[in-house]
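Trainee: Coordinates for the following, if possible.
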Amino acid sequence: MTGPLRAGFIGGGFMAAVHTRASRAARGHPAALASSTPERGAQAARDLGVERSEPDAHSLTTAGDLDIVHVCSPNRLHTEHTLAALAAGAHVICEKPLATTAADAEHLVRAAREADRVAAVPFVYRYHPMARQARAFVAEGELGTVLTLDAAYLQDWLLDPDDTNWRADPEAGGASRAFADIGSHLCDLVEFVSGQRIHRLTARTRTVFGRRADTEVTNEDTAALLVELGNGALGTLLVSQLAPGRKNSLTLELHGTRQSARFEQERPEELWIGRREGSHLLLRDPATAAPDSARMSVLPPGHALGYQDAFTAFVTDVYSAVQGGRPEGMPTFADGLRAARLTEAVLASAAQHGAWIETAPETSPETEDRT
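Mentor: Model prediction:
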């Protein structure tokens, strides 16, 4: 495949803006966009600098001139839109959650495999250079054996009962909200950086406001988990969309037998390293970083990289994979399926008043996707 990839986008909101910027920065060509109505699609295409609008998702996926489709529609439509894009021969980036049920997520993994298409989910926090550096430290034994971890993803955008969003409607967003939306990111980063799967978990969830505007809310505002990794390490995870002052506070701290490491998404240029005899901040520097971290460092030290840069790095990797590359650590539909299974385990545990649920990964050729 030569020349810029022609990209289509289903959705016209915040995430579509992030995706179109990343596509352009990754040297793709934003060619078409469809939103919930023809009018909204036309306006979003103009606002985001996309070549044309299509009246609906069906028209976009059947247009025949797109190499890749970015699915940024509401959660309940992910399966429908992704299957249509794959059937049309396009590669796909689908926003998380990949699907609102693990069964649908598994269906999408198989469909992508059968179509032999690149299929990716934007777990983009693994694209911060210092998250990759933490991962390298774990893999190289710099931390020693990981014993415990402390992780959280906190936001405040649904703090008040008058705050609402389509995600609060279980028909549109799914049975899980806070965990499926941001807890999935947190678990992906835990497993990616630690190199260990979550093998067991116990969870409690809480829906603080049973109604938002005209919507009856049954999906959760907060979730708290205790997890056990494959090597026996224990960890605590807190997820909330009702934490005053926390805008996008994703943190991961790993405690090993030699030293600790802490990554904070809102301070992405640094990694805290803790030792018994003294601690320090390690600042991003590609000259001294692990190779995979240096690969993400597209700017010199002191020139801050942030969320949009991480998203661009993810899209760049996906576009590379479409053109035959095999980028290290690219999150695929298999990772989206893993997140869907963990989400269902959290809901099952909470429904059983915190019962321990086994979450050891199940892998087979039928449920792996093309990377």
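Trainee: For the rest of this, base every contact and every neighbour count on C-alpha atoms.
Mentor: OK.
Trainee: State the distance from Ser293 to Leu254.
Mentor: 18 Å (CA to CA, to the nearest Å).
Trainee: what's in contact with stretch 231-251?
Mentor: 146-160, 178-179, 182-183, 186, 196, 221-229, 262-266 (CA atoms under 8 Å, 6 or more residues apart in numbering).
Trainee: At which residues are the helices of the protein located?
Mentor: In the chain, the helices defined using DSSP state H lie at 14-25, 38-48, 57-61, 78-87, 102-115, 129-139, 170-173, 178, 184-194, 291-296, 307-322, 333-351.
Trainee: gap between the residue most central in space within the chain and Pro331?
Mentor: Nearest to the mean C-alpha position of the chain, by CA atoms, centre = their mean, lies Phe123 at 2.6 Å. Phe123 is 6 Å from Pro331, where distance means CA to CA.
Trainee: Would you confirm that Thr218 contacts Pro170?
Mentor: Yes - applying CA atoms under 8 Å as the test, Thr218 and Pro170 come out as touching, 6.7 Å apart.
Trainee: what about Asp47, neighbour count?
Mentor: When neighbours are counted by other CA atoms under 10 Å, Asp47 registers 11.
Trainee: what does Trp166 give?
Mentor: By other CA under 10 Å, neighbour count at Trp166 equals 12.
Trainee: How about Arg258?
Mentor: Neighbours of Arg258 (other CA under 10 Å): 14.
Trainee: Equivalent analysis for Leu337, please.
Mentor: That count, for Leu337 with other CA under 10 Å as the rule, works out to 27.
Trainee: Ok, Phe192 next?
Mentor: Counted with other CA under 10 Å, Phe192 comes out at 18.
Trainee: quick one: it and Arg135 touch, right?
Mentor: Yes - applying CA under 8 Å, one finds Phe192 in contact with Arg135, separated by 7.2 Å.
Trainee: related to what we said a few turns ago, more neighbours: which of Ser293 and Leu254?
Mentor: Legend: neighbour count by other CA under 10 Å for Ser293 and Leu254, higher for Leu254 (26 against 22).
Trainee: State the distance from the more buried one to Val146.
Mentor: In terms of CA to CA, Leu254 sits 7 Å off from Val146.
Trainee: so what's in contact with those two at the same time?
Mentor: Common contacts of Leu254 and Val146, defined by CA under 8 Å, 6+ apart, comprise Ser194.
Trainee: ok, now which ones touch the residue of the chain positioned farthest from its centre?
Mentor: Seen from the C-alpha centroid of the chain, the residue lying at the greatest distance (CA atoms, centre = their mean) is Glu277, 35.8 Å away. Taking CA under 8 Å, 6+ apart as the contact definition, Glu277 lies against nothing.
Trainee: From Thr148, how far out is it?
Mentor: With CA to CA as the criterion, Glu277 and Thr148 are 19 Å apart.
Trainee: so what's Thr222 up against?
Mentor: So Thr222 contacts 178-179, 205-207, 238-242 (CA under 8 Å, 6+ apart).
Trainee: this one next, for a side-by-side:
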Amino acid sequence: MVVSGAGMIGAVHAAAIRAAGGELAGVVASTPERSARAADEWGAPGRYPDFAAVLADDSVSVVHVCTPNALHVGQAEAALRAGKHVICEKPLATTAADAERLTGLAREAGLVLAVPFVYRYHPLVREIRERRLRGEFGAWQLLHGSYLQDWMLSENAMSWRVDPADGGPSRAFADIGSHWCDLVEWVTGVRFTTLTARLGTTVATRPAGTGASFATTGEGPRVRVRTEDVATVLLRTDGGVLGTLAVSQVSAGRKNRLWFELDGSAASAVFDQESPETVWLGAPDGARVLVRDPNHGSAEQRRLSRLPAGHAQGYADCFNSFVADAYAAIRGEAPEGLPTGEDGVRSARIVEAVLTSSASLTWVDVDPAPTAPVAPTALTALESTA
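Mentor: Predicted coordinates for the structure are as follows:
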């Protein structure tokens, strides 16, 4: 297994490879020097000067794409065409058309294409989903929540994600709002069919480049911000249920708070990613807090509970479980809930609908309208029988 990309998420993938029992053969970064430095830091034996060298190495069966968003399509496609399975960071692509093309390519080649919507792997998320499958919540009445961070709160904070050329046309929603939508759709069993969204940029300019000059001198050139810091979305499901979502990368004190409440006709459930060891379950006669426990609950909660109750699990455990399931799929197994290329396509369509709605100030359909069949002309009818 090789990791492409030496940033924070690349390091998370490298650790998950080993936790899943895989062999980290090497890492390839933006330059040969950075590749070698990351390989030393991560203890990877391979030294790849560029991505072409990874593709040429027949001993590499899986490529983890952890590069800036604009590079995902090219690297994932090249790896798939080289006969390698791909685990590609989200977004799978910055357009739905590209995501569909990649997913079709993987399907035709019989290769695994997995996308790390890893919040599915919190054991108590699985518990809520199983209770929904058993009918415990009844018909959904309202789905609501938020995904809040503060890492872009400072006007001097900067990242490659801010530039649409590197990160794509959406930042806050594509980066974290996409996680919320994937998780809520998967847990509840609904599909969001229409939405109306508004995007906002609260910091008008940010440091050019990496912002290193601001970190040392507080001075330097600034650029206009062309991606959103915040988003609000009103959603409607295929069954007509309403949902609301607030997304922010500028909410002080919120580090990675993915929160949802699912309100049903018989019961409700609340999950907070920053406190993943418990969920709140509501009923007409009261409420209770359920604690993660490998000795109780659904089979999936027990499977993903790597530690005894009271020994906190978190994001890294989710990632490790996701990678382990991706490798199980490569071995021909069918693990429950593995997010694949199809989920990447779904996410890309929601992102595009959000962008379209914010620009047009209208309700927008998430799924493309089916194309009406075209009646054959006399000429095409003759051609079909030739």
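Trainee: so what's Ala19 of structure 2 closest to, chain neighbours aside?
Mentor: Nearest non-adjacent residue to Ala19 of structure 2, counting by CA to CA, 6 or more residues apart in numbering: Asn320, 6.1 Å away.
Trainee: burial measure for the aligned partner of that neighbour in structure 1, as a count.
Mentor: In structure 1, Asn320 of structure 2 lines up with Thr312, judged by TM-score structural alignment. A total of 23 residues lie near Thr312 of structure 1 under the criterion other CA under 10 Å.
Trainee: my read: Thr312 of structure 1 touches Arg27, true?
Mentor: No - Thr312 of structure 1 is beyond contact range of Arg27, at 10.0 Å (criterion: CA under 8 Å).
Trainee: The residue farthest from the centre of structure 1 maps to what in structure 2?
Mentor: Checking TM-score structural alignment: Glu277 of structure 1 goes with Asp285.
Trainee: quick one: contacts for the residue mapped onto Ala134 of structure 1 from structure 2?
Mentor: Aligned by TM-score structural alignment, Ala134 of structure 1 pairs with Ile128 of structure 2. Listed by CA under 8 Å, 6+ apart, the contact set of Ile128 of structure 2 reads 187, 269.
Trainee: again, 10 Å this time
Mentor: If a contact means CA atoms under 10 Å, 6 or more residues apart in numbering, then Ile128 of structure 2 has 134, 136-137, 187-188, 262, 268-271, 279, 281, 297-298, 301 as its contacts.
Trainee: Looking at these, which are in strands?
Mentor: Residues of the contacts of Ile128 of structure 2 located in strands (DSSP state E): 262, 268-271, 279, 281.
Trainee: for those residues, which one is nearest Ser59 of structure 2?
Mentor: Proximity of these to Ser59 of structure 2 (CA to CA) peaks at Phe271, which lies at 41.6 Å.
Trainee: now the end-to-end length of stretch 132-146 of structure 1.
Mentor: Start-to-end, stretch 132-146 of structure 1 (CA to CA) is 16 Å.
Trainee: same question but for stretch 245-261 of structure 1, I mixed them up
Mentor: 24 Å.
Trainee: what span of structure 2 lines up against it?
Mentor: Using TM-score structural alignment, stretch 245-261 of structure 1 pairs with 253-269 in structure 2.
Trainee: The matching stretch: how far from the chain's middle?
Mentor: 18 Å (CA atoms, centre = their mean, to the nearest Å).
Trainee: Tell me the buried residues in it?
Mentor: 254, 256-264, 267-269 (16 or more other CA atoms under 10 Å).
Trainee: now, which of those residues sits nearest Pro68 of structure 2?
Mentor: Nearest to Pro68 of structure 2, judged by CA to CA, of these is Asn256 at 20.0 Å.
Trainee: how close does that closest one get to Asp272 of structure 2?
Mentor: Relative to Asp272 of structure 2, Asn256 of structure 2 is positioned 10 Å away (CA to CA).
Trainee: Mutual contacts of these two, please.
Mentor: Listed as contacting both Asn256 of structure 2 and Asp272 by CA under 10 Å, 6+ apart are Tyr147.
Trainee: So which of the helices of structure 1 is nearest Cys72 of structure 1?
Mentor: That would be helix 14-25 among the helices of structure 1, by CA to CA, at 6.0 Å.
Trainee: and for the closest one, what span of structure 2 is it aligned with?
Mentor: Aligned by TM-score structural alignment, helix 14-25 of structure 1 falls on residues 8-19 of structure 2.
Trainee: average gap between that stretch and structure 1?
Mentor: In the superposition against structure 1, stretch 8-19 of structure 2 averages 0.4 Å from its aligned positions (mean CA distance after the TM-score superposition for structure 1).
Trainee: So for that stretch, what gets flagged as buried?
Mentor: Buried positions in stretch 8-19 of structure 2, judged by neighbour count with 16+ other CA under 10 Å: 10-17, 19.
Trainee: Just the buried residues of stretch 168-188 of structure 1, please?
Mentor: Quick answer for stretch 168-188 of structure 1 (16+ other CA under 10 Å): 168-170, 172-188.
Trainee: what's the answer for stretch 90-110 of structure 1, then?
Mentor: Buried, per 16+ other CA under 10 Å, within stretch 90-110 of structure 1: 90-102, 104-110.
Trainee: repeat for stretch 41-50 of structure 2
Mentor: Burial within stretch 41-50 of structure 2, assessed by neighbour count using 16+ other CA under 10 Å, is assigned to 42, 44, 46-50.
Trainee: will you turn those into JSON lines that also has distance to Pro370 of structure 2?
Mentor: Output for these, formatted as JSON lines (distance: CA to CA, whole Å):
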{"residue": "Trp42", "distance to Pro370 of structure 2": "48"}
{"residue": "Ala44", "distance to Pro370 of structure 2": "48"}
{"residue": "Gly46", "distance to Pro370 of structure 2": "47"}
{"residue": "Arg47", "distance to Pro370 of structure 2": "48"}
{"residue": "Tyr48", "distance to Pro370 of structure 2": "45"}
{"residue": "Pro49", "distance to Pro370 of structure 2": "45"}
{"residue": "Asp50", "distance to Pro370 of structure 2": "42"}
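Trainee: Strands - which of those land there?
Mentor: Residues of those located in strands (DSSP E): none.
Trainee: Pick the one among these closest to His122 of structure 2.
Mentor: Among the buried residues of stretch 41-50 of structure 2, and counting by CA to CA, the member closest to His122 of structure 2 is Trp42, at 25.8 Å.
Trainee: what residue of structure 1 matches up with the closest one?
Mentor: Checking TM-score structural alignment: Trp42 of structure 2 goes with Leu48.
Trainee: Disregarding residues adjacent in the polypeptide, which is nearest to that match?
Mentor: Closest to Leu48 of structure 1 by CA to CA, 6+ apart is Ala17, at 6.4 Å.
Trainee: No further queries at this time; thank you.
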